[in-house]
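# what follows is a predicted protein model with its sequence.
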Amino acid sequence: MMLTKATEPKQGNKPKFDEGHVLMSLMYISELQPVGRITLMKKIELSEASMKTLLRRLKELSLISTDPVGGNILTNEGQKIVSCVKEHSLIRSVNLKSLGWNSVMLILRKGAEILEKIPVLTLRDEIIRLGAEKVLICIYNKDGKIEIPPKTEEMPLKNLIEEIKANCTKCDKGDLILFATPNDTHLAYLVLAYLLRGLKIC
């Protein structure tokens, strides 16, 4: 996967950025192109040295091209990744009042199938390892209902499920829905990169 290649150590040095930063960079370049390094550095909150390295790696992978005057733009290959990510996911901020969470919400299209490969508790632990404080994992099941695995007998979750449904106007059957705190864009993209790698897409 290209996102992983961009973060591989070179000459024994591991870069000070991760797949989340790589994905964020591509998304911001897509949105703002042509865009300069300083603007990206502020948006993504990386040091200038790390941003330089990241952009150099994206160029080496033929995902971006750089005009000395205009700035960075996506190549066709870079655009393919961005289009794939947009097709398969949606990220936004959500205040889950039932839980008192100011969270980031990530919808992964047809992503519920990842729970056939990774048990839900293992997935939750992995997302916490990536930097989340709290995680709620749901699926939009084949009957068009919100489900919070693992199922337990008569969980008192009516208000929470109604709230998730209200925030899920763009969900479809088979989608994986995640809420995580803190409400952090980088965390959301890091989790998304992990899930896309697990499903072998983009």
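All right, it came through fine. Numbering: from 1, shown residues only.
# only C-alpha atoms for contact and neighbour calcs from this point on.
OK.
# can you verify residue 73 is assigned to a helix?
No - assessed by DSSP: H, G, I helix; E, B strand; the rest coil, residue 73 does not belong to a helix; its assignment is strand.
# how close does it sit to residue 50?
For residue 73, the distance to residue 50 (CA to CA, to the nearest Å) stands at 18 Å.
# which stretches in this protein count as strands?
Ranges of strands within the chain are 64-67, 71-74, 89-96, 101-108, 134-140, 146-147, 176-181, based on DSSP state E.
# for residue 31, which of the ones you listed is the nearest?
Closest approach to residue 31 among the strands of the chain (CA to CA): strand 71-74, 9.7 Å.
# returning to what we had before: point out the most buried one among the strands of the chain.
Of all these, strand 176-181 has the most neighbours on average by mean count of other CA atoms under 10 Å, namely a mean of 24.
# tilt between that strand and strand 134-140?
Between strand 176-181 and strand 134-140, the angle comes out at 160 degrees (axes from the mean of the first three to the mean of the last three CA atoms, to 10 degrees).
# residues in contact with strand 176-181?
Residues lying outside strand 176-181 but in contact with it, judged by CA atoms under 8 Å, 6 or more residues apart in numbering, are 101-112, 132-140, 188.
# let's bring in a second one:
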Amino acid sequence: MDIQIVLTKAVETRQGNKPKFDEGHVIMSLFYISQLQPVGRILLMKKTGLSEASIKTLLKRLRELNLIQTDLVGGNTLTEQGNKIVSCIKNISTIKDVTLKSLGWNSSMLIVRGGAELLKEISVLHLRDEIIRLGAEKILVCVYTEEGKIEIPPKTEEMSLRGLLDEIKENCNNCGPNDLIIFLVPNEEHLGYLTLTFILKVLKKC
């Protein structure tokens, strides 16, 4: 089962009731279960910001999709299928907190390995519009080139942006050729995962 099917089924409306969580919460929950397993419902509520009713529903759906298993005493753990999905996403993406002093931004930095190909499918403007729709207030889209340089498409004015480009490069010690780098404000973990789900859909990854 790939991530597209998981996300669609996990957040689908049932019997006229739309769940009060989204695709970003699904990925967040899987990641937290991976990090903390076995983990109980209460801790997942705190980590994801979801209500008890919502986390119950989400965990039930993850069990139905055979992504987690629940022990009434020990808590929730990933199944083999759940581990495969989390491993795939971890292999192609990283989200971390970064302060861009040049811009005065406290931001989330999302790195998608090989993700620059996304810009062949959609324009930077379209990508920005989609991320704003997801809740971002400020966005900076960058590409790590094959030459090891930082570019800000559609055109990079290296002279005027030198300080910013150097700062991005300093925070990009685990970047590689053709990686897509997106800085998001506000710096909210959920927004980072929600943005990642959109990119995974377009690139058809995992």
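Yep, that arrived. Computed from a predicted model, the values in this text were never measured in an experiment.
# any idea what the TM-score comes out to?
The TM-score (TM-score structural alignment, normalised by the length of structure 1) is 0.98; 202 aligned residues with a CA RMSD of 1.0 Å.
# now the helices for structure 2?
All helices of structure 2, identified by DSSP state H, fall at 3-10, 23-36, 41-48, 52-64, 80-92, 118-121, 124-134, 158-170, 189-203.
# ok, which of the ones you listed comes nearest residue 148 of structure 2?
For the helices of structure 2, the distance to residue 148 of structure 2 is smallest for helix 158-170, at 8.9 Å, taking CA to CA.
# could you give the angle of that closest one to strand 93-100?
120 degrees.
# now find how far off-centre helix 158-170 of structure 2 is within its chain.
Once both centres are worked out by CA atoms, centre = their mean, to the nearest Å, helix 158-170 of structure 2 turns out to sit 25 Å from its chain's centre.
# and that helix, how far from structure 1 on average?
Averaged over the aligned pairs, helix 158-170 of structure 2 sits 1.2 Å from structure 1 after superposition, using mean CA distance after the TM-score superposition for structure 1.
# what is that helix packed up against?
Where contact means 3 or more CA pairs under 8 Å, 6 or more residues apart in numbering; DSSP states H and E, helix 158-170 of structure 2 is packed against strand 93-100, strand 150-151.
# what's the matching range in structure 1 for the first one?
So that's strand 93-100 of structure 2. Following TM-score structural alignment, the partner segment of strand 93-100 of structure 2 in structure 1 covers residues 89-96.
# the last one too?
The aligned range for strand 150-151 of structure 2 in structure 1 is 146-147, by TM-score structural alignment.
# what of stretch 187-199 of structure 2?
When stretch 187-199 of structure 2 is aligned against structure 1 using TM-score structural alignment, it corresponds to residues 183-195.
# what do you get for stretch 111-131 of structure 2?
The aligned range for stretch 111-131 of structure 2 in structure 1 is 107-127, by TM-score structural alignment.
# in the matching stretch, what's buried?
Within stretch 107-127 of structure 1, the residues that qualify as buried are 107, 108, 109, 110, 111, 112, 114, 120, 123, 124, 127, counting by 16 or more other CA atoms under 10 Å.
# touching it from outside, list them.
Where contact means CA under 8 Å, 6+ apart, the residues beyond stretch 107-127 of structure 1 that reach it are 87-91, 135-137, 139-140, 149-150, 171-178, 191, 195, 198-199.
# how many neighbours does residue 42 of structure 1 have?
Residue 42 of structure 1: 12 surrounding residues under other CA atoms under 10 Å.
# what do we get in structure 2 for it?
In structure 2, residue 42 of structure 1 lands on residue 46 (TM-score structural alignment).
# then residue 62 of structure 1?
With the correspondence set by TM-score structural alignment, residue 62 of structure 1 lines up against residue 66 in structure 2.
# one more: residue 21 of structure 1?
Residue 21 of structure 1 maps onto residue 25 in structure 2, with residues paired by TM-score structural alignment.
# shouldn't its match be in contact with residue 47?
No - Residue 25 of structure 2 sits out of contact with residue 47 when judged by CA atoms under 8 Å, with a separation of 10.0 Å.
# more neighbours, the two?
With neighbours defined as other CA under 10 Å, residue 25 of structure 2 and residue 47 compare such that residue 25 has more, 24 against 13.
# list the contacts of the more buried one.
48, 190, 193, 194.
# rerun at 10 Å
Listed by CA atoms under 10 Å, 6 or more residues apart in numbering, the contact partners of residue 25 of structure 2 are 7, 10-11, 31, 48-50, 55, 58, 189-191, 193-194.
# distance check, residue 44 of structure 2 against residue 50 of structure 2.
Remark: distance between residue 44 of structure 2 and residue 50 of structure 2 (CA to CA) = 8 Å.
# what about the two, which has more around it?
Of the pair residue 44 of structure 2 and residue 50, residue 44 is the one with more neighbours under other CA under 10 Å, namely 22 against 17.
# which residues touch the more buried one?
With contact set as CA under 10 Å, 6+ apart, residue 44 of structure 2 has these partners: 28, 29, 30, 32, 33, 36, 50, 51, 52, 55, 59, 76.
# now do 8 Å
Under the criterion of CA under 8 Å, 6+ apart, the contact partners of residue 44 of structure 2 comprise 29, 32, 33, 55.
# what of residue 54 of structure 2?
For residue 54 of structure 2, the residues meeting the contact criterion (CA under 8 Å, 6+ apart) are 19, 20, 21.
# kindly write the ChimeraX command that selects the buried subset of the residues you listed.
One line in ChimeraX is enough to select the buried ones among those; burial here means 16+ other CA under 10 Å:
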select :19,21
